[in-house]
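[1] Sequence and predicted structure below; questions after.
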Amino acid sequence: MSRGRVLALADDLSGAAETAIALRLPSRIVLGASSGGLRAEGGSVALPATGDCVVVDLDSRQLPPTHAARSVQTAVAAGAFHGGLLFKKVDSLLRGNLAAETAAYAAGARGVVIASALPVAGRTVRGGVVHLGGVPLHATDAWRAEGRPPPRSVSQALRGVPTALVPLSVVRGGALADALDARFAQGRHPVCDAETDEDLDLIAAAAHELGPDVRTLGTGGLAAALGRLLAPAPGPAVPRPRDTPDRPLLVVVGTAEPTAVAQIAHLTAVGARHVPLSADELMSAPTSRLDITPIGITVVSLTGPVSPASSRELVTALASAVADVAGGSDLVLTGGETARRVLDALGITQLRPVAQIHHGAVHSRAPDGRCVVTRPGSYGEADSLLRIARALRPETPHPEPPHPDPVHPAPSRLRGEAL
């Protein structure tokens, strides 16, 4: 399959970076449609050349639905006018303005093929229902920070958009393109079940077979399937920035995910400095009074409960405080909202992806030369931040193994003893 030009849209920055790496093409990440010159009318449009990809972070997850839809409409009009392949990245937990943005994305297309599974993260779709580790999304606490219950299915999340289920048996049945076309003929957009990357490969191939007036919408898993289709061999890697161990490494954890506590602990175990900030400190204290100037590896995180209603204001305050001291620091930013606000405060409008450290943790280079790693807040094992730090700072020590207790030595395991 020959490489084509691709315009991809994401509703937050960590998702945009994940998409750029997954598509396997030389890529540029643009922070906001206006900063990249993506305009449907008047003036030139800075879209990718053949074989290249532009991924636009529309920064629309927290916008009112009508504003989010308008940002998608503008970007789609630019991409469609220039004949590019369009891809819309959505959150694998179905967060954001999913219905409004999908309706805008579908306008003018014969149909949209929807696949919201992300097998690499244990997120599958069966019977049109997203499952996390085999548990339906609506039976988990994955939406605890949203302030409302999660949708019970992909179709419910897309309320107002006409959809039709494509069960797993059809995805794997050998006539998927015909099945998708039949749903388009009914005026419906197919929602595809998927449990594996191979399922997503079948979906991407069938959608591509139906032509450029059929668009795809899904997670980074579907983006990766499109990447394998368009570029069976990954393109040449962007040269890695020169090692800069003399620069501070500033890690900003703006997520409320419980896993963040363990991730930070792995960093502090190897000597990183941790500066926890409460909401009251951020919102009331002048930045000059917050002791967050980075030295070596410094982790800044939010502590205590965060109300969904005030989360955007709080993240903006965190970003402002960080930008005041970031200087020439390299950055690790967890949570798409946090990452975008920090880079906005620093005046950084574009990134060039360099490599993926682990799934979702994307190492990019900013125009000013600094390294920037973005990662969704809900991703990563307990050692995620340590792995990222070690990728940027190979000299970071390994954690020391726990010392045996001389008073209460660990009991030896006897033959037949349960492990």
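    Structure's in. What do you need?
[2] CA only for contacts and neighbour counts going forward, please
    Will do.
[3] And what about the residue nearest to residue 157 when sequence neighbours are not counted, helix, strand or coil?
    Spatial nearest neighbour of residue 157, chain neighbours left out: residue 151 (5.4 Å); criterion: Cα to Cα, 6 or more residues apart in numbering. Using DSSP: H, G, I helix; E, B strand; the rest coil, the structure places residue 151 in coil.
[4] one more structure, for comparison:
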Amino acid sequence: MPFPSLAPRRDDRGARRVLALADDLSGAAETAVALGVPGRIVLGPASLDPHAYGEAVVTDLDCRRLPAADAARRVRGALRAVPSDVLVLKKADSLLRGNLAAETAACVDGAEGVVVAAALPALGRTVRDGVVHLDGVPLHTTDAWRAESTSPPPSISAALGDARTMLVPLDAVRGDALPALLHAAITAGHLPMCDAETDADLDLIARAALACGPDVRLTGTSGLAAAVGRLLRCPDGTSAATTAGQAAPAPAGERRQRPLLVVVGTADPSMPAQIAQLTERGARHISVNPDVLNSDVLNSDVLNPDVTSSGVPAPPRVPRSVDAVSGDVTVLSIDSGPGIRLGSAHRLVYALARLAADRAGDADLVLTGGETARRVLDALGVRHLTPLGQIHHGAVHARTPDGRHVVTRPGSFGGTDSLLRIATALRPDFPHLPTSHRKETSR
């Protein structure tokens, strides 16, 4: 569908406006803060009424789990009316998950060409000889796809499934002829895939790709988005917005402090330790049994809910045993102790998100997992976010139109202190709360 808010415009510095497309919300937020220019995160695929968004619009197309053809349609729809002087960046998952082949093909349609760069050096995710490596280990030999129903692809070329792909090796990326090489590849109808091991490599790729012409698009990770952002900085080298990588300012003092609800919608092995660091400092932990979600939420039409006049699904019934959010910090998660039945994880995340939204009140939110974050905000009727900064890589602090503070974070990002760092950034006095070790299980 057209994206009406992206009319051609250049600011006084001559900088190009940017449209970035992501397949989930945590990826969209990560991309927005990496770009580091004023803008909005739009919860698409439908766009809002046209108004000033700033220099960048980052849209969550919400298509990670859609069939490939449907995901491609969403990409084509978002690009249908975008003028050639708007720089288009298609966010790619750094682990090559999602509908990468279909979405890249859709991005190629109507463009002069597309340059692919899938490295994310900040997390040790590099590309050499066209193969993604995690801390030096080839992706396809790791367990990084343990939550996926298929095996990881052995190379980016295999993930793209496109005979037009052409490898641009590391020595070529770092050579003086890179702009000419990319231009020749695009002119010949190839899809250049660039090796990269450092942010400096991504800077070279972004600069060379943009030199190929205004209608050349980019596909890559938030690392590539950061490289694009560095090209859009002010002449004195400073960013036009909150610098990526810096913690966003804490909301304390801006207004009445709201409760803080942490919703854990990921099965990452580090989550129990992360939650424990919060409960040891006084957070309340509500662990919901999957059977409770199945019986009380999934069977109450949560997957086919009524829709309100605003287009937002109406809240379903929720377990009576889960109270509204109270106190300073509450953690809501799925109890994995009994085991989660194969194939039910997606449904449970949806149910957890709706439960969180129903009980959130006016709480500020920490949402782990892109799908969880999107489902919670959909249920709350949030249609766009203003990015404020980054607490750690991928943990993006944003604000809703009504002033609620939200931190989104991909499920696999951050160390064992990730949730504690986020809670501390939002609530500077949190580590000094008395220890209570409170944990409640809804059975």
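    Cool, got the structure. Just so we're clear, the structure is a prediction, and the values are computed from it rather than from any experiment.
[5] Find me the equivalent region of stretch 365-379 of structure 1 in structure 2.
    Matched against structure 2 by TM-score structural alignment, stretch 365-379 of structure 1 falls on residues 399-413.
[6] now swap in stretch 144-159 of structure 1 and tell me
    Aligned by TM-score structural alignment, stretch 144-159 of structure 1 falls on residues 146-161 of structure 2.
[7] Would you mark the buried spots in that stretch?
    By neighbour count on 16 or more other Cα atoms under 10 Å, the buried set for stretch 146-161 of structure 2 is 152-153, 155-157, 159-160.
[8] Also stretch 139-147 of structure 2?
    Across stretch 139-147 of structure 2, burial judged by 16+ other Cα under 10 Å covers 139-140, 145.
[9] what do you get for stretch 353-360 of structure 1?
    353-357, 359-360.
[10] Let me see the ranges of the strands in the stretch 201-350 of structure 1.
    Ranges of strands in the stretch 201-350 of structure 1, per DSSP state E, counting those that start in this stretch, are 214-218, 249-253, 273-278, 297-303, 330-334, 350-358.
[11] so of the ones you listed, which one's packed in deepest?
    Neighbour counts (mean count of other Cα atoms under 10 Å) averaged over each of these peak at strand 249-253, with a mean of 27.
[12] And residue 317 of structure 2, how far from residue 358 of structure 2?
    9 Å (Cα to Cα, to the nearest Å).
[13] Comparing these two, which residue is more hemmed in?
    Between residue 317 of structure 2 and residue 358, residue 358 has the larger neighbour count (other Cα atoms under 10 Å), namely 20 against 16.
[14] Can you tell me what residue 186 of structure 1 aligns to in structure 2?
    By TM-score structural alignment, residue 186 of structure 1 lines up with residue 188.
[15] Which member of the buried residues of stretch 139-147 of structure 2 is positioned nearest residue 66 of structure 2?
    Among the buried residues of stretch 139-147 of structure 2, residue 145 lies closest to residue 66 of structure 2 (Cα to Cα), at 17.6 Å.
[16] Quickly note the distance from that closest one to residue 123 of structure 2.
    For residue 145 of structure 2 relative to residue 123 of structure 2 (Cα to Cα), the value is 16 Å.
[17] Could you do residue 104 of structure 2 as well?
    23 Å.
[18] which position in structure 1 aligns with residue 274 of structure 2?
    Following TM-score structural alignment, the counterpart assigned to residue 274 of structure 2 within structure 1 is residue 263.
[19] any chance you could map the helices in structure 1?
    Ranges of helices in structure 1, per DSSP state H, are 13-22, 65-81, 98-106, 154-157, 168-171, 176-185, 197-209, 220-230, 259-268, 279-284, 311-326, 336-345, 384-392.
[20] Near the nearest residue to residue 133 of structure 1 once chain neighbours are set aside, how many other residues are there?
    Of all residues not flanking residue 133 of structure 1 in the chain, residue 122 sits nearest, at 5.2 Å (Cα to Cα, 6+ apart). By other Cα under 10 Å, 13 other residues sit near residue 122 of structure 1.
[21] Identify the residue of structure 2 aligned to residue 122 of structure 1.
    By TM-score structural alignment, residue 122 of structure 1 lines up with residue 124 in structure 2.
[22] contacting residues for that match?
    Residues near residue 124 of structure 2 by Cα atoms under 8 Å, 6 or more residues apart in numbering: 133-136.
[23] In these, find the pair that's most separated.
    Greatest spatial distance in these: 133 and 135, 6.2 Å, computed using Cα to Cα.
[24] Strands of the stretch 1-150 of structure 2, residue ranges please.
    18-22, 39-43, 56-60, 87-91, 113-117, 125-128, 131-134, 137-138.
[25] quick one on the thing from earlier: can you redo the buried residues of stretch 139-147 of structure 2 as a markdown table with distance to residue 296 of structure 2?
    As requested, these are exported to a markdown table (distance: Cα to Cα, whole Å):
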| residue | distance to residue 296 of structure 2 |
| --- | --- |
| 139 | 39 |
| 140 | 39 |
| 145 | 30 |
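[26] No further questions, thank you.
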